[in-house]
Structure formats: structure tokens, C-alpha cells
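Enquirer: no sequence on this one, just coordinates:
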């Protein structure tokens, strides 16, 4: 056999072996890649997250993942996956959860589509503005922008200068993200209250003894504080509206308590009912000057669509249920009050 023929066969063998090696490497790389993209990332704990900031390159995003404890995958694999998912250059700003079970594919799809981590903040029906602001100050990771603003400055910043803040934010659960601020949330809650109040006022029953939707809001805040029983709201609203029509004072404890502010220690005394303030509906006619609490949509509907009836009084049953007894006459009401006191003492001892 000639030397050139031997060399030719050696070259062919070399190329065949090289091709087989390249093929094997390619298969190994593909197998590794396909396993990587859909295998849950290890070491993640509930509550872990990664933040993508404005201007971050994909390399920076990947570094943030590494800093968060993600060790899986070569950078080239992450880049290949981003290209495959058309996520390269399209990662959106925000905070993303790194929950146990998250795969690289699921994570990059979430980042591409901007499905950021959201938080919840609930404004509770019946809260006053002090309670609302105290709760907002503790909400994390909500950015705090209103801490140094008093109530007047807050309402001016919200675009409603001169408006009292009480009752102006709709009780509801609001979703927010890491980039949102307490001011953003309050703007949404204020707009939601305006929308609910407008809807209730525009559909109101005929002949309501209320001059404006703001008066409806004030009365709704009283109803909100008087009962936690949904089925009673319209009944209690009816009682107050009939008293207004007849020129009777509202005589409702929650307004007195609100007017006492921090002086209220949890027990309303007879002297408190006689101490005149702008919010004492035992000593003053008509509605108090502002709402006394945050008002839910149901209370607004109750005031603008009150239940029919002839009751002018109500008092708690006294059995711990939160329900009330409704009376047409003062004599009936006084009897109901005596029964309330008897039941209360039987259950809790002398009042």
C-alpha cells in the first residue's frame, strides 16, 4: 500500500472521529440545555425575589439572579433561552418572585411579560383617616411619600385642596408593586370612592332629605360605624333619614366618639353625650361637618336606597350578635333599652 493512500485513510478516519465527537458534544450540550430550561431552580425559598431595575442589561439581570442565589445554568444557556423565548432585550422593570419550583423558562417568560410580584393593602370599612395613615406607614415595600404631610397637605398633594380626608378613600383591597408609593395607592382609593359615591347618588331614591352627595357620604359613614351587619344597613339608614325629615337629632354615639378624638378611652359616659362638639349629634341638629370613617360601597347604597319602615329608634340586642332592635315610639325604644341592659349584665356583668 502506498503512503498517500494510507494518509488519505487516516485523514478520513480523523474527520469521521471529529464529526462523531462534535455530534456527541452537540447532543450532550442540547441534552443539558433542554434539562436546564425546565428543571426547577434549587435553593429557592418562599418569599425570595429578584428586582430588575431600569436600564439593566440581560447580563446585569443574570448577575442579579446569581446574587439572589441562583447557581444553575451557564451564562450561555441563559442567553440561549432568552433568545429562544424572545425575552432578550424585553425584560421588564419590576420585582419577580423566586418561588420554589420556578424553572428558568417560567422565570424568563414572567420577566418578558412583566408579570411582576404584587402586594396587597386593604382599607378596612369603618377605619378613620388616622388608622388608615398608620397602616399605610407600615405597608412594605410600599414607598413612603406622605409621612411628612399633614392631612391638609396630603389632600392638596392629591389634587383636592381644602377637602377633609375623612371618609374619602374607598375600603377595598388594592394591589401594588415595589415601585408604587403610598401616594399612588391613596390616589386610586380616592378615585374609587368618588366613583362609588357618584354611582350611588345618581341612582338615589326619590325624596331623600339630603342636599348633596357629600351629605350622603357623611350619613353613610355613620351607618358604617353603627352596624357590622350587612342586612341592617338599609334599616339604620332609614331610621336616620326619617329623623332628618322630622327635624329630630340623630343622637348617634359614633359621632360623639369621633368628636372626642384621643380623649375617648373606650367608655362613653353621660357627660360625654352632654359635652358639645361639632360632632355631637345629641347637642347639635343635623349631620356632623364631615364623615367620621371610611365608607364602603354597601353603606353608600344603603343611604341612597334606604329600607322602608316607620322605626325612629334602634338599640343593640345585647346578646353579642351585633344585631339591633328597631322601635317606632320612644316608649318601645325605652323598653328595648332596658332589655338590652338586662341582657348585657347577664352576659358581661354590671355595666
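Expert: Nice, I can see it. What you see is a predicted model; the values in this text were computed from it and never measured.

Enquirer: C-alpha from now on. contacts and neighbour counts both.
Expert: Will do.

Enquirer: C-terminal to the helix or strand containing residue 260, what's the next element?
Expert: Assigned by DSSP states H and E, residue 260 belongs to helix 253-260. Per DSSP H and E, helix 253-260 leads on to helix 270-274 as the next helix or strand towards the C-terminus.

Enquirer: how about the strands in the stretch 251-351 of the chain?
Expert: 313-316, 324-327 (DSSP state E, counting those that start in this stretch).

Enquirer: next helix or strand past the longest helix along the chain?
Expert: Counting by DSSP state H, the longest helix found in the chain is helix 3-37. As assigned by DSSP H and E, the chain's next helix or strand after helix 3-37 is strand 49-52.

Enquirer: please compute how far that following strand lies from its chain's middle.
Expert: 22 Å (C-alpha atoms, centre = their mean, to the nearest Å).

Enquirer: below is structure B, check it against A:
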């Protein structure tokens, strides 16, 4: 073979480097090598057996080596223990050296084993790196998908909450505005006050659970061109009535409750006295005189505003005006005591509760509005500077609370009076209406939250949005303005 590798045939070069396999062949007894065999090769098995029969120990050792068992090296101790071996050494006989153990021939696997192992190691490292990259790529893709899905969900939620009524109308998903006939059950008392219109009565029927939506009764009056006159008083109706059935019940004198007066939450003293007069038969002027002196009932305030507790009352025919007023004031004190209101804070809590009563629609909103009041009263709040800016207080101070509009006129908003919280810091000088149990409880236990603003974006459903910043608040004010533009007869 060439001493230098040939580039023409690399496999030939590799095979050329393989060592020739060696076989141990024993020497002949006369010391001569058999023909065509190297002298170092051991005897065959047959020759070894024949030598053993002749007592040739040396050939026997070679036999053991030829049989595949490596002979142990001969030491000086072995010679001493074997006289025959010592004699032979003295006679100068040459002893054949024990052959080396046969080596396993090199193979192709042996040549390529190291390279293959190195290649496998590199492959494993590359595979592990590829798997890591694959996992990272998978997480990145999953994150992108989740972000996209989150954006779709958030966008869908915004569109639904903003345009729910339009979507329902377009898709034909509008829910019935009125209950179906035959659903009426239970009992509900509805009070009509002087000056009520179809729109305000419609709202009151809804709040009492008589009609399904706040506009159902009013829409029925308009669509059927109903022209009727409503008389003040307390009327006994049922819950879940149709608008037609509710109208019939209000026009039936038998449903008007005698010697009974119902004061609903949020009424003022001015609104409450005519209801009491109509329900009890006591002259209005007697009732007006009875409320002129709050001290007669243990109230230290200048007015009984907020102290005539809203509830349904039935009086005997002998009741006087003072009896009636005392019954209502005592009921207010009972409610304050139940809420653990300290005596020296009664007027303050009634003032807060009266604002909550006028501003909130649903139970959860009562406690949130209470928190907004507390947050805005905090003088350290740089966004509000201690101004409540409640429309209900501006309307009460200017005398436009009962004009049927939820909006505050510019004149009322900037009028400087002791109740207007747009121009005066802190609470108004006193209550602005009669609060109920829920409002008193909310005044004592406001919800936890950072809210500073709220606006009712749908007067039919009462949906109210609470926000932390003026910029966010303005977004929902625009939503309310859009709703009012689409519902011009809704009381905006």
C-alpha cells in the first residue's frame, strides 16, 4: 500500500490501516518451525494432546495458551518449585516464550465509533437547542394568540355595552317591554303625587315591580293615545301587570287606599305633606303647621327635611296632624338607631343618605355613591378640591328638583345657595330628601373603591358607570348624551 493516503479511494486507505489478524501457532518439539507457519505460533490442539501424553510440560503450557487461556508469567518461585524446569534451564534448553493473548481484530465500527459518538453528541446538542427554540416560539405564538383573543373580547364587550339596544333591534333580539297577561301576582302600593305625569308614573310603576320596564306604561299611553287624569293617593296594585291592566287599576276608585298614605323614598317635605293629607283626610294646612317646629319631635335642625321616613302608613280616623308627623319622625329615629348612627351625627348621616337616595338606582350603586361622596370630601384630593358637585343638591337648592328632568340647568348649577355643592365645598346645609333604610346603611358603610365620578348612561335600565378620572368620566357623559338624543322623551 502507498505510505501516504490516496485521495482517490478513502475507504481503501482505511482498510489498509487495519492490522492483520494474528494466530498463535506452537513451535515443533525440535525447535524448528512448521512449514509455512511462523515459529512463534502455538501447537494445534491435537499436537498439544500428544505432547501432554509424552509429559512435555512445555508443550502443555503452549496447549493451555492455544486453548484460549492466558498463561501466567513464570516467576523465580515457579522454577524453584519445579525441578524439571530447573534442570532443563541448566542444560541450556531454550524454552519458548509464552505467547501474548490474542488481540481482537480492529473493525469498521471501531474506526468509526469515535466519530459516530462525536457526531451523536453534536446532533443531541443541536436537537436540544432546536427543541428549546421550538418551545420559545410556541410560547410566543400562544401569547400573541391570547393577546388577539383578549382584544377581540374587550372590543366585543365595549361594542355590546355601548350599542346593545341597537344590536338587539337590528338582530331582532329585543326583549318584550311589558309583562304578558296572566303573570300578575302579589301586591304593590303605588303613590301618585300632585303634578305627576304619565312619564313619572311609568317610572314609579317600574320601581314598585308592577311593570317590566320603566318606559312600558308611558309607551302604552302614547301608542294608544290615552288621555286620562290621575288623582293623588296610594293605590293597591299587583306585581308583574301589563301596562293596560295597571292603567285600569289606577282608574278604579276601589283600589285607592283610605286612611293610608305611602311616602316613597326621595320625596321632600313639600311633596310628602299633600300625600299625607290626601291619605288621612287631615287638612294640608294642619300638616304644614305641624312640621314648622322640628324641636317638638326632638330634632335640633331648622327643618324636618329628611326626617319624614318613607313607608306606607295607615292611621285611625282620630289621628291629628302632629300624631302623623311624630309617627314618621319616630320611624326615622328607629332606622338611624338600627344603623348605629351616633346621636350627634344623625343630621350629617341623613344629609349624606338623602344625596345617595336621589343619585343611586340599584342597591350596589348606593354603597358606591357613598364612597364617591367620601372620596370627594377628602380635601387632599387635588382633582375635586372638596367639591361634591352633585346635581341633586344644585336642583334642590334652586327649586327645580321636581321638574321631571335629570339634567341640571346652568342657572341651578351656578346659583350660590347653601345646598349647591357645585359652588360650596363639603356637604349641603342639610338633607335634600327623605332617605330609606338602604341609603342610611350605605351612608354609614360606603364601599371600598377609588371612584370620583359616576353617570347613569341609560335612564331606562339605570345602568351607572363609576370612574376614577375626569377624562374617563367625560367618555361616559358622551354616551349618556347620545342615549338622551335617541330617547328624547325619557326624562333627560
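Expert: The structure has been received and is ready for your questions. Given the structure is predicted, the values throughout are model-derived calculations rather than measurements.

Enquirer: could you get me the TM-score between them?
Expert: Remark: TM-score between the superposed chains equals 0.58 [TM-score structural alignment, normalised by the length of structure 1]; 227 aligned residues with a C-alpha RMSD of 2.8 Å.

Enquirer: quick one on the thing from earlier: in TSV: the strands of the stretch 251-351 of structure 1, plus distance to residue 18 of structure 1.
Expert: Conversion of these to TSV gives the following (distance: least, C-alpha to C-alpha, whole Å):
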stretch	distance to residue 18 of structure 1
strand 313-316	91
strand 324-327	90
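
Enquirer: which of those sits closest to residue 276 of structure 1?
Expert: Closest of the strands of the stretch 251-351 of structure 1 to residue 276 of structure 1 is strand 313-316, at 21.8 Å (criterion: C-alpha to C-alpha).

Enquirer: which stretches of structure 2 form strands?
Expert: 185-192, 233-239, 260-262, 312-314, 453-458, 463-467 (DSSP state E).

Enquirer: out of those strands, flag the one nearest residue 198 of structure 2.
Expert: Closest to residue 198 of structure 2 of those, according to C-alpha to C-alpha: strand 185-192, at 10.5 Å.

Enquirer: can you tell me the closest non-neighbouring residue to the equivalent of residue 294 of structure 1 over in structure 2?
Expert: Under the alignment (TM-score structural alignment), residue 294 of structure 1 maps onto residue 434 of structure 2. Once flanking residues are discounted, residue 434 of structure 2 sits nearest to residue 306: 4.0 Å by C-alpha to C-alpha, 6 or more residues apart in numbering.

Enquirer: which residue in structure 1 aligns with that neighbour?
Expert: Correspondence of residue 306 of structure 2 to structure 1, assessed by TM-score structural alignment: residue 167.

Enquirer: contact partners for that match?
Expert: By C-alpha atoms under 8 Å, 6 or more residues apart in numbering, the residues touching residue 167 of structure 1 are 128, 129, 217, 218, 221, 291, 292, 293, 294, 295.

Enquirer: how many neighbours does the first one have?
Expert: Each residue near residue 128 of structure 1 was counted by other C-alpha atoms under 10 Å, and the total is 22.

Enquirer: pull the contacting residues for the corresponding residue of structure 2 for it.
Expert: When structure 2 is aligned by TM-score structural alignment, residue 128 of structure 1 is paired with residue 268. When contacts are counted by C-alpha under 8 Å, 6+ apart, residue 268 of structure 2 touches 305, 306, 432, 433, 434.

Enquirer: can you pick the most crowded of those residues?
Expert: residue 433 leads the contacts of residue 268 of structure 2 on contacts (other C-alpha under 10 Å) with 32 neighbours.
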